[in-house]
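A.B. asks: Predicted structure and sequence below. I'll ask about it afterward.
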Amino acid sequence: MEAKEVLEKVKKGEISIEDAESFFRREPFEELGYAKLDTHRKIRSGFAEVIFCSGKSDEHLLEIFKKLYQKEGEVLGTRASKDQYELIHKECQEAVYDPLSRIIKIEKKDKIRTGKIAVCTAGTADIPVAEEAAQTAEYFGSNVERIYDVGVSGLHRLLAKLEVIQKANCVIAAAGMEGAMASVLGGLVDKPVIAVPTSVGYGANMNGIAALLTMINSCANGVAVVNIDNGYGAGYMATQINRLAVKAEI
């Protein structure tokens, strides 16, 4: 249960004050030996803990996934392989997997999404990173508008979608090669642009370093940059911005 739910149950007389007190006295993490689940993260930050699946042993991943699902009623895992999904799906039939973004999740059915985030890519090859961002933002309760393959090599494609992009509370720009799209968007919108350099490109792209350097040296105002291929980080940050915008509208 979440803190608000506990307080509501006390108010309705469904649980005792002693039971509520016991809930709030729990440690802010659950000790598993090999991991410490941050069960109070949602109370502190508004976002529950997410699993980075890559590199975890099957035993550890499965136990962490089940524990978080039990406590939160939903769970999100990033950078998951198909084999990891099949392992989890055997015990958690509700789990779904997207091989493009490499996200595995169980999501609440009655989720309400608010505001709007525009997720743009320079090319089709950038879509896996963009989908990690888009699905992360959707999981955390944001509406997402996907606008793919609108890079600077055909600027008219971007301009044709500009009205839609300008209506978003935040814009995510995923681009490889030289990463110029983020600067272009920064000069066309009055909302924050989160630039995501991708590792897409030929040799001198240096696995995304060229795009990263372009983005952090952008002359456009309002452009912030996350790490190479870090779609999750972009989706998380965009949701924080979107939440602030939605609160300001109320």
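C.D. replies: Structure's in. What do you need?

A.B. asks: okay, CA-based contacts and neighbour counts for the rest of this
C.D. replies: Fine.

A.B. asks: dump the residue contacts of Val184.
C.D. replies: Val184 makes contacts with Val152, Ala220, as judged by C-alpha atoms under 8 Å, 6 or more residues apart in numbering.

A.B. asks: A further structure is provided below for comparison with the first:
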Amino acid sequence: MDAIDLERIARAVAEGDLTPADLIEHLRVESVSDLGYAQVDNERGVRTGVSEIIYGEGKTPSQIAGIVAAMRDAGQRRALITRLDAEKASSLQVLGVDIAYHERARAAVSGPLPDADGNGEILVLTAGTSDLAVADEAVLTARFLGNRVTCVHDVGVAGIHRLLSHARQISHAQVIIAIAGMEGALPSVVAGLASCPVIAVPTSVGYGASFGGIAALLGMLNSCSSGISVVNIDNGFGAAYQASLINHLKAREHDI
């Protein structure tokens, strides 16, 4: 159960559609499901607004299937599985796990995607076509977390006019995810044009001296533009999660 589900149930009680006893029954879930190979955190959705995301790499199909089943038993209607290869996705379907697999993103979703409820739009920009896999992971994650997303590809600094032609979209975005390999210059340029936070994602795209994305990572960390945060190499998921948090921020009232 996530925070949205909890709010929906609380409203139903307030409106008389559910009794207080029904509310207690809905909330009577063990905080952790101990599967032996995994401790599934059933209360994370209530605490943070987002239930556990399953990292598929290094897990067997049967382990992933067990985690998805435990989440469903605890009231979680949807699950995101990242870093999932096509063979493992096929095995999950054979095991009866209902998933929609996104091969280029190397990720799968069990259950329906939610309606977008963020404050604005997340804009995903890629420097080149070689960065598409990381972008797809970011886009799927952002949509899974309830965001409206627009993606613009191949607008790297080698042809700056391609990026400038999207200046209107840049100016209207709530959050921007800028994805680049090679020297990683794209986020610096984007942050100089945008009035919103920019999340930089270095990719492992590049020739030998790029060191598998380390050159892009260091370039982004040393950007002279303000308003940039940087995630790990090829971490489209992490960038989208952070972007979603920003896009869902609301003013908080504090008692004095």
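C.D. replies: The structure has been received and is ready for your questions. Everything numeric here is computed off the predicted structure, so don't read it as measured data.

A.B. asks: Looking at the alignment, what corresponds to Thr124 of the first structure in the second structure?
C.D. replies: Residue-level alignment of Thr124 of the first structure against the second structure, with TM-score structural alignment as criterion, gives Thr129.

A.B. asks: wait, what's in contact with its match?
C.D. replies: His153, Asp154.

A.B. asks: Quick check: the gap between it and Asp22 of the second structure.
C.D. replies: Between Thr129 of the second structure and Asp22 of the second structure the distance is 51 Å, computed by C-alpha to C-alpha, to the nearest Å.

A.B. asks: what's the answer for Gly208 of the second structure, then?
C.D. replies: 61 Å.

A.B. asks: who's more crowded, those two?
C.D. replies: The residue with more neighbours, out of Gly208 of the second structure and Asp22, is Asp22; 14 against 9, by other C-alpha atoms under 10 Å.

A.B. asks: ok but that one is inside a helix, no?
C.D. replies: Yes: with DSSP: H, G, I helix; E, B strand; the rest coil as the criterion, Asp22 of the second structure is part of a helix.

A.B. asks: which residues in the stretch 1-150 of the second structure form helices?
C.D. replies: According to DSSP state H, counting those that start in this stretch, the stretch 1-150 of the second structure carries its helices in the segments 3-14, 20-27, 44-48, 61-73, 86-94, 132-144.

A.B. asks: After superposing, tell me the mean distance of the shortest one to the first structure.
C.D. replies: In the superposition with the first structure, the average deviation recorded for helix 44-48 of the second structure is 1.0 Å (mean C-alpha distance after the TM-score superposition for the first structure).

A.B. asks: In the first structure, what stretch matches that helix?
C.D. replies: Aligning helix 44-48 of the second structure against the first structure (TM-score structural alignment) gives residues 41-45.

A.B. asks: Contacts for that stretch, please.
C.D. replies: Taking C-alpha under 8 Å, 6+ apart as the rule, stretch 41-45 of the first structure contacts Glu2, Ala3, Phe47, Ala48, Glu49.

A.B. asks: can we see that at 10 Å?
C.D. replies: Stretch 41-45 of the first structure is contacted by residues Glu2, Ala3, Lys4, Pro28, Phe29, Phe47, Ala48, Glu49, Val50, Glu72, Gln240 when judged by C-alpha atoms under 10 Å, 6 or more residues apart in numbering.

A.B. asks: Please check these and keep the buried ones.
C.D. replies: Of all these considered here, the ones buried according to neighbour count by 16 or more other C-alpha atoms under 10 Å are Ala48, Glu49, Val50, Glu72, Gln240.
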